[in-house]
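1. With the sequence up front, the predicted model follows.
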Amino acid sequence: MTDETNPLLTPSTLPYDLPDYRVIRAEHYLPAFEAAFAAQRAEVDAITANPDAPSFDNTMTALELSGDLLGRVAHAFYTVSSADATPDIQAAEETLAPLMSAHQDAIQLDSALFARVRALFEQLDELDLTPEQRYLVQRRHTQMSHAGAGLSNDAKQRLTALNQRLSTLTTAFEKNLLADTNELAVVFDDAAELDGLTAGELSATAQAAADRGLDSSYVVALTLFTGHPYLSSLTDRESRRRLLEASRSRGSRGNQHDNRGVLREIVRLRAERAELLGYDNHAAYITSDETAGSPDAVRELLFRLAAPAARNAERERAALQEIIDAGPEPFPLEAHDWAFYTEQVRQERYDLDRGALRPWFEAERVLRDGVFFAATALYGITFTERPDLPSYHPEARIFEIHNADGSALGLYVLDLYTRDTKRGGAWMNSIVAQSRLRGTAPVVVNNLNVARPAPGQPTLLTLDEVNTLFHEFGHALHGLFATVTYPSFAGTNVYRDFVEFPSQVNEMWIYWPEVLSNYARHIETGEPLPAEVVEKLATSETFNQGFATSEYLAASWIDQAWHRLGAAEAAADIDVAEFEAQALAEIGLDSPVVPPRYSSTYFAHIFSGGYSAGYYSYIWSEVLDADTVEWFHENGGLTRANGDRFRRRLLGMGGSKDPLEAYRDFRGRNAEIAPLLERRGLTG
């Protein structure tokens, strides 16, 4: 293979610099990465070899221009490795992980480069810089310091070794989880075992079985989180038990996919690295460069919410037990029963069956007449599907987006359906990041894991899946609207405990009357969702929030508990299940019928994603989100004026401004917690 025959080593000729996935093959990636590493290393060496005194242009601008090839290759590859991880792609990722870590360290820990950045930082007040340029110097200095650029050479060598090993381990964790999740998909031989599922859901399980070569069977694939949407409707208690048991056993079965040893080593090495960098533990290291500032601030919020959430969950448990006790054969409520009997209580108390709402949530209509409709009403943007443009997988659809004035904005890619090569959960990522300096426009991707129905059947979403689509599109808007000069600030490159804020705000439009009436139309009759059902959804909004808040807080505290361990504590031979139990007891969320949203062995967010010591970010960001929703209500809701303000002062800033300063600029004050407490029913 030569540079000329590797399509990743020449700029794309497609619109918006979209990679030409029609000609890119798995074997192209590693050679392209090798060339890209060498190119950026040479670019950085040219910066440090410059005999002139450091200036913004010869140091910061040059550094931002470096790595253009690496950015193109990495964005193209990591999009595929998360959404279509074939064996060849997985093998490439395993090889790549330590190489990428070593390359990043070589730049972040470069003493000569850090000296130039530090020189600019120390004379910041004397330089004639724009606010974005000034913030770039500050952030680059902080990031390099945080990464260990000021350490001795011996310490840097140890740090580099730790980072490379951690990159290998996190890749292994994700690979193990994907394999075990696929192996543990629950096979049912009789449709009667799946009584309670709709015809469309049953069709999807039959299709999943057929895809695996299992005739006359039904396969239920597992979701990333502990629970499963089908638990709310399966009438067979044994089927529910099998489904939840499979979910909770992932990564802890003692087989080749067991993640317990992997995660223990990750925790140990992260603690050692934190100590090397001068921090008590990994949580202190992570939060020091987030808006939270310290693990104590995180602990204070989580513990403040845990006690009322646990009380609400106990009241909910008692209500569920009453339903069971009134039945012909009473039994003690167990975790796999919760969702099913929650729906019984919901129907009894609110006369509302959420499972029966799916005919009103046909996927294409939710997308075009809900998600896109709200975005057009708020921001004036329009969407045109581009089937002529190649995506990384046949199921991934591409839409071109234009601003209200007709100018081109970027591309949006939607990959809706689950498959065995796609990791679990839902996410947004960029294929191309916007930058004035590089002259690039954004290309962003949303991935979900919706079960594909049998051919000819419509895709009917659950209310939770509708919520996920709006949520992930909020991330997409952040990536599309961020308008910055420097690549470091592009899209969602913001503090981790701020990044969920725009996506959570976008969820508010799901129930906004003008939006809901536009997309929630019955698949057969076209009738809108009845007004009385909409009212019941509103009045039941805080119902089951005790469970939802408790399961989330439990996972958040498990994350904090692992990462608050010091190096000596983390070096012990820790029993994973026992450690989790002790952590949950500490925060008072150790109810056996309310398991954490994620347990350690399948907690991809913290052991293979970017949320280590940061899973608290969702509730931290929700303080801002709930306060912002209140602002929209106070100022007229779904209007162009409101959308333009939110876009200009928050989404459009990307990472080019302190996020809390940007929030104050938008809101006129700091966020208040009262709207969040009200939303989650925690005010009593």
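-> It's in. Here the structure is a predicted model, which means the values were calculated and not measured. Numbering: from 1, shown residues only.

2. Could you use CA atoms for every contact and neighbour count after this?
-> OK.

3. what's the spacing between Y279 and R386?
-> Y279 is 49 Å from R386, where distance means Cα to Cα, to the nearest Å.

4. er, G425 actually
-> From G425 to R386 the distance is 26 Å (Cα to Cα).

5. who are the neighbours in contact with the residue most central in space within the chain?
-> Nearest residue to the geometric centre of the chain (Cα atoms, centre = their mean): W427, 4.5 Å. Contact partners of W427, counting by Cα atoms under 8 Å, 6 or more residues apart in numbering, are 446-448, 472.

6. Counting neighbours, which of those residues comes out on top?
-> Comparing the contacts of W427 by number of neighbours (other Cα atoms under 10 Å), N447 comes first, having 27 neighbours.

7. And that residue, how close does it get to L214?
-> Between N447 and L214 the computed distance is 27 Å (Cα to Cα).

8. repeat for Y615
-> According to Cα to Cα, Y615 stands 38 Å off from L214.

9. Tell me if L416 really is in a helix.
-> No. Counting by DSSP: H, G, I helix; E, B strand; the rest coil, L416 falls outside a helix, being strand.

10. Isn't it up against V450?
-> Yes. Using Cα atoms under 8 Å, L416 is in contact with V450, at 6.0 Å.

11. Break down the stretch 151-300 of the chain into its strands, ranges please.
-> Secondary structure of the stretch 151-300 of the chain (DSSP state E, counting those that start in this stretch): strands at 186-188, 218-220.

12. To L682, which of those strands lies closest?
-> Among the strands of the stretch 151-300 of the chain, strand 218-220 comes nearest to L682, with 34.8 Å by Cα to Cα.

13. sorry, back to before: go through the strands of the stretch 151-300 of the chain and pick out the most buried.
-> Neighbour counts (mean count of other Cα atoms under 10 Å) averaged over each of the strands of the stretch 151-300 of the chain peak at strand 218-220, with a mean of 23.

14. Included below, for side-by-side comparison, is a second structure:
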Amino acid sequence: MTENPFLAPSPLPYRLPPFGEIRDEHLRPALDQGMAEQLAEIARITADPAPATFDNTVVALEATGQLLRRVTAVLDVRTSVDTNPELQALDAEYQPKRAAHSDAIHLDRALFARLDAVYARRAELALDAESLRLLERRHQEFVRAGAQLPPAQQQRLRELNAELASSSALFEQNLMAANRAGALVLDRVEQLDGLSETAIEAAAANARELGLPDTWVLSLLNFTVQPALAQLTDREVRRRLLAAALERAELSNGQLAATMAALRAERAALFGYPNHAAYVVADETAGTEAAVTELLGRLVAPAVANAERELARLAAAAEADGVTDFGPHDLPYYAERVRQAEYDLDSAALQPYYELDRVLFDGVFHAAGLAYGITFTERTDLVGYHADTRVFEVFEQDGTPLGLFLADFFARTTKRGGAWMDELVTQSHLLGVRPVVHNNLNLTKPAPGRPVLLTADEVRTLFHEFGHALHGLFSDVRYPSLAGTAVPRDFVEFPSQVNEMWANWPEVRDRFARHHESGEPIPAELLAKAEAAETFGQGTVLVEVLAAALLDWAWHTLPAGQPVEDPVAFEAAALKAAGLSLAAVPPRYRTGYFGHLFVGGYSAGYYAYLWSEVLDADTVDWFAGNGRPVRESGEVFRRELLARGDSRPALECVRAVLGREPRIEPLLVRRGLTA
């Protein structure tokens, strides 16, 4: 252990983990020692003979577990971006151990007694606003973790948490295996007709990497509708690709999801809640089941009406080609055909203007400088967690160092699907640390020497995930529990959705939307066509998202003691009951690959994307129409919201930015639902 790099804080800038020195064998002993150290630190707090105070209990608790923080941050990033069988086995072993460790802290009666004593005297303590917020949030955290339950129920809670942790690790491993196994292998290049030359080359390179020479492989992305479905002319190949996406992990994860939903329902019942959704939303900005149900219900009927109108147009276009049995595998293809016919726009025509580095430097980074005054310097001397990872140092306008941003953009078989942000080091004035954050995407890596050209959706995703990164980078709080993105789940997507607006902000777009060879700006005519076509297909897109949100809601509004025997039938019945069982429009995620719910912490929370979009649409209108310069508006948004973390209630932050209550009308206009 004396040579284990986790044992001391990293000597690198911003305490970036020393990935060049870390080996897999360092993780297990560091995990064990980290948990033991934190329990010893807790024991010292509870053994203190002095009466409980804010400093000797609450602040002391904030400072515990620093070794464990260092090692779990690395374990989590490694298992998600570059895993292997040994790491998967270690993760499966330690997920329940980590859950038990969390329970050991939250269910420590002596610790909670001290915390409760301080909480009871909170009105007398003259705490500053952030310290009072920490005390209230920590007390609530312990209560929601079972600190006030009787011993028998606490024991059952420990068992439930351990089983859920194990199941979550297994769900993720099953899904990664299913994504690999479900990749579509094609043996004739003609079957890829319609794809660009770059995409075909990437499919061939993918096949070689998988040891399948003389074939072409289309790997599965995290969601249902695979991008290639919009271009592939071979209808049978489209059918096979969509089937592979829809059916992956159905057997391995379907019943596992049902088991997890039942365990969550039982856990919620221990706390007196009717179901898991009620338990979750009580600690979110929505507050109640009824509020979420009302929002989703308000959107379903107009979204379905829009989708049905769109589907009629697409089915007519398919029928003109002799297709009389229009299905979900046809929808993306004919949506693209109709878009081309009605708007004279081929979506692929935009890609030569969206080269990755140009979008990153002249788009994402430039927008951050325009709004917030920050700058970026690539640090090739610092090593990331994978060879593809790039490290950037971030500076304030006056040159003051702010933090590190790591970017890992490419898909690989050892990486989980989707796009996400996380923190390797969480900002805290108490601990004297500045933020280290990372973004992960799953772009197809082109053949050597070929440019990385993005779709419009991938450009939007790049801006979206960087919005999360800014939330972590701009954190300016004392206590780590309140820092960065540690905000309610139905609020955390809001800043990242706002950041998407810069992709269409003229001053930003004019810099990055340039041809990768000539450097010429995107032609005004092509841009006008793209803008005119932007609302096309939004009905079906919204139905996909609503279907996923309501599927999540169906799983997590189940009461305790009502197990699901047939997950596939349950899913179909849930979508039908919600009015969303459109045969041609499958949900964005089906149960077997709905990692947000069963791995990623969004259980009973997928509605957050739509809930946050209400705030997002209103805030985008505020940015565009408040009469202030962009830099001034950015400073308000940063100071009043991005920098605050969870140091004050989320909706208070929104009101401080807007100067009023948020409104739903901008969302309805954006989504074409005003009629």
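-> On my side now, so go ahead. Given the structure is predicted, the values throughout are model-derived calculations rather than measurements.

15. Please work out the TM-score for the two chains.
-> Superposed pair, TM-score by TM-score structural alignment, normalised by the length of structure 2: 0.99. Supporting alignment: 675 aligned residues with a Cα RMSD of 1.0 Å.

16. So for Y279 and R386 of structure 1, which sits in the more crowded spot?
-> Counted by other Cα under 10 Å, Y279 of structure 1 and R386 do not tie: Y279 has more neighbours, with 17 against 14.

17. Would you mind finding the match for N50 of structure 1 in structure 2?
-> The alignment partner of N50 of structure 1 in structure 2, by TM-score structural alignment, is D48.

18. okay, now its match: neighbour count?
-> D48 of structure 2 has 11 neighbouring residues, counting by other Cα under 10 Å.

19. same check, this time on the one 4 residues further on
-> Neighbouring residues of A52 of structure 2 were enumerated by other Cα under 10 Å; the total is 19.

20. And L301 of structure 1, how close does it get to E364 of structure 1?
-> Using Cα to Cα, L301 of structure 1 is found at 39 Å from E364 of structure 1.

21. Aligned against structure 2, show me the partner of D388 of structure 1.
-> Using TM-score structural alignment, D388 of structure 1 sits opposite D381 in structure 2.

22. secondary structure class for its match?
-> D381 of structure 2 - assigned by three-state DSSP - is coil.

23. And for V394 of structure 2?
-> V394 of structure 2 ends up strand, using three-state DSSP.

24. What's it aligned with over in structure 1?
-> Aligning on TM-score structural alignment places V394 of structure 2 opposite I401 in structure 1.

25. before we move on, back to that, from the contacts of W427 of structure 1, which is closest to T171 of structure 1?
-> Of all those, T171 of structure 1 sits closest to N447, with 19.3 Å by Cα to Cα.

26. Surely L584 of structure 1 and I558 touch.
-> Yes. Judged on Cα under 8 Å, L584 of structure 1 makes contact with I558 at a distance of 7.2 Å.

27. More neighbours: these two, which one.
-> Per other Cα under 10 Å, whichever of L584 of structure 1 and I558 has more neighbours is I558, with 26 against 20.

28. That one looks like it's in a helix, true?
-> Yes. Assessed by three-state DSSP, I558 of structure 1 belongs to a helix.

29. quick one: it from I323 of structure 1, how far?
-> Distance from I558 of structure 1 to I323 of structure 1, by Cα to Cα: 32 Å.

30. I47 of structure 1 too?
-> Per Cα to Cα, I47 of structure 1 is found 70 Å from I323 of structure 1.

31. So which of these two has more stuff around it?
-> The neighbour count for I47 of structure 1 versus I323, taken as other Cα under 10 Å, is higher for I47 (21 against 16).

32. For the more buried one, which non-adjacent residue is spatially closest?
-> Excluding the flanking residues, the one nearest I47 of structure 1 by Cα to Cα, 6 or more residues apart in numbering is T59, at 6.2 Å.

33. Where does the aligned partner of Q143 of structure 1 in structure 2 fall, secondary structure wise?
-> Here Q143 of structure 1 is matched to E141 in structure 2, going by TM-score structural alignment. In this assignment (DSSP states H and E), E141 of structure 2 forms part of helix 129-144.

34. What helices and strands are in contact with that helix?
-> The helices and strands touching helix 129-144 of structure 2, judged by 3 or more Cα pairs under 8 Å, 6 or more residues apart in numbering; DSSP states H and E, are helix 109-120.

35. and the counterpart of Q351 of structure 2 in structure 1, how many neighbours does it have?
-> Correspondence of Q351 of structure 2 to structure 1, assessed by TM-score structural alignment: R358. Residues lying near R358 of structure 1 (other Cα under 10 Å) number 20.

36. Tell me the secondary structure at R358 of structure 1.
-> helix.

37. My guess is G200 of structure 1 contacts T462. True?
-> No. The criterion here is Cα under 8 Å, and G200 of structure 1 misses it with T462 at 11.4 Å.

38. if I look at the match of N50 of structure 1, how far off is G537 of structure 2?
-> Separation of D48 of structure 2 from G537 of structure 2 (Cα to Cα): 63 Å.

39. just H515 of structure 2 next, same as before
-> H515 of structure 2 is 26 Å from G537 of structure 2, by Cα to Cα.

40. And for A290 of structure 2?
-> Distance, A290 of structure 2 to G537 of structure 2, using Cα to Cα: 29 Å.

41. Looking at these two now, which is surrounded by more residues?
-> Counted by other Cα under 10 Å, A290 of structure 2 and G537 do not tie: G537 has more neighbours, with 21 against 12.

42. Tell me the residues of structure 2 aligned with stretch 596-615 of structure 1.
-> With TM-score structural alignment as the criterion, stretch 596-615 of structure 1 aligns to 587-606.

43. related to what we said a few turns ago, wouldn't the residue nearest to I47 of structure 1 be in contact with V117 here?
-> Yes. Using Cα under 8 Å, T59 of structure 1 is in contact with V117, at 7.2 Å.

44. Just list the residues touching S347 of structure 2, thanks.
-> S347 of structure 2 touches 336, 340, 455, 530, counting by Cα under 8 Å, 6+ apart.
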